[in-house]
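A.B. asks: Please work out how this folds:
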Amino acid sequence: MTAATLTSTAPATGGPVKEARKRNWWGKHGRTTTVWGLRLASLVAFLVLWQVASLFVSNPMFISNPVAVTNQLVTWIGDGTLGTHTWITVQEVLLGYVIGVIAGALLGYLLASIHLIYDVFEPFMMALYSIPKVALAPLFIVWFGIGIDMKVILAAVSVFFLVFLNTAAGVREVDRGLVDAVRLMGGTRRDIAFKVVLPASMVGLLTGLKVSIPYALIGAVIGELVASNRGLGYLINDSAAQFNTAGVFAAVVVLTALAMVLNAVVSLIASRTNRWKPLGDA
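C.D. replies: Have a look, this model is predicted:
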């Protein structure tokens, strides 16, 4: 083969590869752009339909409209009401979420690692998990008062069981073949715990982290709805008492935005911890 032949064939081998990479790049980013475009279009369509529907309802107070909700948000932002009450709810949600995640992950990992103990306590944990958390609010008021502590604990309890059950499920579904292989290679109980069981349980833990976010919000807001003079739940109660439908919707919009932000943060954390997942689940 001559030098001229090599020269003529070299671009041909690199061309398809570069073209494929370019198509993959455009395909990935094009799909992302399409998804976000459809999301924005769906939101705009919903708001337009909502505004139009408010014109044909006999009493617009029942459904309000996007313009009134926006005006209410602007008013609350201007006088500092929204910032003050949102910050209270954020504190309750974050503290409750962190406490519930830590307690649920540790207890789920420890109990599920000892099969006999888990089998004994599993029915009790499921029974406690099945209790509607709103039923606990009056009891927590008696124990902890109506301050921020009650809302934090209610949010933590709501998060705890989801994280506990998902983490325990991850631990109990560890491939026994991997455990036996580590033992055959002379691995200690510490090696099994940190190199096999812990990475496997991360799948369940990350699932628990995601699904428990709305429950942290629910727990905190339920506490505010039952007894509080601060927070977004209080704003909902106060607006409803004044027949201010726009105020109720405005507080709900803020809660929705807060849930989306928290979901995005947890998704970012999950993407950073993908290396912990077993190869089959990555």
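A.B. asks: C-alpha only now, for contacts and for neighbours.
C.D. replies: OK.
A.B. asks: Would you tell me which helix is longest in the chain?
C.D. replies: If you go by DSSP state H, the chain has its longest helix at helix 3-56.
A.B. asks: which element follows that helix toward the C-terminus?
C.D. replies: Counting by DSSP states H and E, the element after helix 3-56 in chain order, helix or strand, is helix 66-79.
A.B. asks: just checking, what packs against the next helix or strand after that next one?
C.D. replies: Downstream of helix 66-79, the first helix or strand assigned by DSSP H and E is helix 81-113. Counting by 3 or more CA pairs under 8 Å, 6 or more residues apart in numbering; DSSP states H and E, the packing neighbours recorded for helix 81-113 are helix 66-79, helix 115-130, helix 148-172, helix 198-211, helix 213-226, helix 232-241.
A.B. asks: In JSON lines, list those along with distance to Leu55 and mean neighbour count.
C.D. replies: Below are these laid out as JSON lines (distance: least, CA to CA, whole Å; neighbours: other CA atoms under 10 Å):
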{"stretch": "helix 66-79", "distance to Leu55": "12", "mean neighbour count": "16"}
{"stretch": "helix 115-130", "distance to Leu55": "43", "mean neighbour count": "12"}
{"stretch": "helix 148-172", "distance to Leu55": "39", "mean neighbour count": "26"}
{"stretch": "helix 198-211", "distance to Leu55": "38", "mean neighbour count": "22"}
{"stretch": "helix 213-226", "distance to Leu55": "31", "mean neighbour count": "25"}
{"stretch": "helix 232-241", "distance to Leu55": "22", "mean neighbour count": "21"}
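A.B. asks: any chance of those helices in a markdown table, with distance to Lys18 too?
C.D. replies: Putting those into a markdown table (distance: least, CA to CA, whole Å) gives the following:
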| stretch | distance to Lys18 |
| --- | --- |
| helix 66-79 | 48 |
| helix 115-130 | 53 |
| helix 148-172 | 41 |
| helix 198-211 | 36 |
| helix 213-226 | 42 |
| helix 232-241 | 53 |
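A.B. asks: And this one, please, so the two structures can be compared:
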Amino acid sequence: MTEQLVSPGRQTSAGGPVRIPVERTWWQRHGRTTTVWALRLLLVTVLLAGWQMTAGSLFDITFTSKPSAIAGRLGEWSADGTLWTHSLVTIQEIVYGFLLGAVAGAVVGFVLASLQLAYRVIDPFMMALYSIPKVALAPLFIVWFGIGMHMKVLLAAATVFFLVFLNTAAGVREVDRGLVDAVRLMGGSRKDIALKVVLPSSMTGVLTGLKVAIPYALIGAVIGELVASNQGLGYLINDAAAQFDTAGVFATLVVLSVIAAVLNVLVGLIGRRVNRWKPVEARG
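C.D. replies: Presented below is the predicted three-dimensional model:
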């Protein structure tokens, strides 16, 4: 049983919209989602089947491999522990880098965007730093921090920081000024405005920054591993490529894709909980 909002014209005694229980079948509630996932599964199945059947005839498997060989390599690496050892290292780098960059970007973005003069002064410098290709920072980070995990974490954090900062700052600057003025008229302090108006309203920008930054955290960590590392999925890609093991390269890319998908799901779940304060039609 679900609830449906009726038109604004029908009000309760408290002035809110009336919620009427509506009986809906399982298909009415989940049919669209089920259809989408079924079509996704069908698309992936068709693509993999076409790849498998054309490998060796239309394409040289030396360069493209084939799904069965990739699955075999994943099974082999899972059995001997190679996959889990290197995946754990990369996941740690991604998570630590993402958390460090996200927290720093959100805090700095919120504070600077709330101070209009400071933001106008610093904004061009932030954009200049953001424009630097992060792969160009890898050699410098190696000089500063060595080739251990710290270098990959900080490279991932630097990549995430600017994305979260820019989206957070945009969210803060787009807050409805009418809400701010209303709180001021009711005697609210700057703290009340910041915590009860600006912070909740800017969460859309923060969450957008987090979702956009997820693949870049992965990119930052893997770039660090590709440049200089003796462990991690980036190292595994380098090692497989050096041996012309195309199946190994594709197998590692599959693992990276799965990690990114899981992180996206986690951020999506957090976003739904954070946006519970919004009206139903604005949650998206």
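A.B. asks: related to what we said a few turns ago, out of the helices and strands packed on helix 81-113 of the first structure, the one nearest Gly27 of the first structure is which?
C.D. replies: helix 198-211 (27.8 Å; CA to CA).
A.B. asks: Have a look at how far, on average, the closest one is from the second structure.
C.D. replies: Aligned to the second structure and superposed, helix 198-211 of the first structure gives a mean residue distance of 0.7 Å (mean CA distance after the TM-score superposition for the first structure).
A.B. asks: and the angle from that helix to helix 148-172?
C.D. replies: On the basis of axes from the mean of the first three to the mean of the last three CA atoms, to 10 degrees, helix 198-211 of the first structure is oriented at 140 degrees to helix 148-172.
A.B. asks: Packing partners of helix 198-211 of the first structure?
C.D. replies: helix 81-113, helix 148-172, helix 245-272.
A.B. asks: Of all these, which one comes closest to Leu139 of the first structure?
C.D. replies: Of all those, helix 148-172 comes closest under CA to CA, at 9.6 Å.
A.B. asks: After that closest one, which helix or strand is next?
C.D. replies: Following helix 148-172 of the first structure in sequence, per DSSP H and E, is helix 176-184.
A.B. asks: What mean distance separates that next one from the matching residues in the second structure?
C.D. replies: Helix 176-184 of the first structure sits 0.9 Å off on average (mean CA distance after the TM-score superposition for the first structure).
A.B. asks: Run the chain-centre distance for the next helix or strand after that helix.
C.D. replies: Sequence order places helix 189-192 as the next helix or strand after helix 176-184 of the first structure, per DSSP H and E. Mean-position distance between helix 189-192 of the first structure and its chain equals 31 Å (CA atoms, centre = their mean, to the nearest Å).
A.B. asks: average offset between helix 189-192 of the first structure and the second structure?
C.D. replies: Relative to the second structure, helix 189-192 of the first structure is 0.8 Å off (mean CA distance after the TM-score superposition for the first structure).
A.B. asks: In the second structure, which residues correspond to that helix?
C.D. replies: The counterpart of helix 189-192 of the first structure in the second structure, using TM-score structural alignment, spans residues 190-193.
A.B. asks: quick one, what contacts Ile94 of the second structure?
C.D. replies: Going by CA atoms under 8 Å, 6 or more residues apart in numbering, Ile94 of the second structure touches 153, 156, 217-218, 221.
A.B. asks: ok, which pair from those is furthest apart?
C.D. replies: Val153 and Leu218 (10.0 Å).
A.B. asks: what angle sits between the longest helix of the first structure and helix 66-79?
C.D. replies: Using the same axes, to 10 degrees: helix 3-56 of the first structure against helix 66-79 is 100 degrees.
A.B. asks: packing partners for helix 3-56 of the first structure?
C.D. replies: Helix 3-56 of the first structure packs on helix 66-79, going by 3+ CA pairs under 8 Å, 6+ apart.
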